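S.K.: return a 3D structure for these sequence lines:
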Amino acid sequence: MSERLGDPAHHFFLTRSVARVMGLSLSEAMNRGQLAPATYADMVTGCRACPLVEACQHWLAARTDLSASAPPGCCNGETLQRLARALH
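M.R.: Coordinates of the predicted model:
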C-alpha cells in the first residue's frame, strides 16, 4: 500500500511558512547558493508525507514572533537549522 502525499501547493506554503517564522527566506537561500533547488523540492515532499501536519498548522497559528527552531518533530528541522546558522 502506498502512502498518500498531501497537496503540493499546501505543503509548499507550509514549508515556506515555517522557514519565515524562523526568519528565513528559502528563495533567498537558493539565490545565495545555500539551498539547492532539489533540496527545497525534497523538503516540500517530506512535508507532504509528514504525519504532523495538523500540529504544524497549530504551531504556525500560535506564532506571534520569530522562532529559533522549527515545530517539534519537523522533518525539515535540521535543514532549516542549518540554514539559520548559515544566515547568522
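S.K.: C-alpha only now, for contacts and for neighbours.
M.R.: Noted.
S.K.: so what's the residue count around residue 53?
M.R.: 16 (other C-alpha atoms under 10 Å).
S.K.: this one next, for a side-by-side:
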Amino acid sequence: MRHIQLGDIEKHFWLARSVARRMGVSLTEAMADGRLSHQAYAEIVTRCRAADCSEGCVLWLAEQQHEMTPEPPCCAIADALRQLR
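M.R.: The predicted structure follows:
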C-alpha cells in the first residue's frame, strides 16, 4: 500500500476555497443550500492536500483578475468544483 504525504490542512483549506471562488463557486453557500455535505467538503480539501500542485495553484491564483475563470491545469478538485457551479 502506497503512503501519500498530505499537505498542510490549513493551507489546502484556503487554496481550495480560493480556487473555488475564482471558478465562481462559494463552498460556504454550497453547504448552506445543501449541495455540498460536510463529508464532501472534507474530501475536496483532502484531494487538494494529496495533489502535488499547490505551488502551481498559488501562482495561478496570483494571475487571476476575474471570477469565473477555468481551473488551474493541474487542479485535483476541478471536477467537484465544476459540479457545484
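S.K.: what does the TM-score come to for these two?
M.R.: In this superposition the chains share a TM-score of 0.91, using TM-score structural alignment, normalised by the length of structure 2; 84 aligned residues with a C-alpha RMSD of 1.2 Å.
S.K.: quick one, what contacts the spatially most central residue of structure 2?
M.R.: The residue lying closest to the centre of structure 2 (C-alpha atoms, centre = their mean) is residue 16, at 2.7 Å. Residues in contact with residue 16 of structure 2 (C-alpha atoms under 8 Å, 6 or more residues apart in numbering) are 44-45, 48, 77.
S.K.: how does it look with 10 Å?
M.R.: With contact set as C-alpha atoms under 10 Å, 6 or more residues apart in numbering, residue 16 of structure 2 has these partners: 10, 27, 41, 44-49, 54, 57, 75-78, 81.
S.K.: can you check residue 38 of structure 2 too?
M.R.: Contacts for residue 38 of structure 2 (C-alpha under 10 Å, 6+ apart) come out as 31, 44.
S.K.: rerun at 8 Å
M.R.: Taking C-alpha under 8 Å, 6+ apart as the test, what residue 38 of structure 2 contacts is residue 31.
S.K.: what residue in structure 1 is paired with it?
M.R.: Residue correspondence, TM-score structural alignment: residue 38 of structure 2 in this structure matches residue 37 in structure 1.
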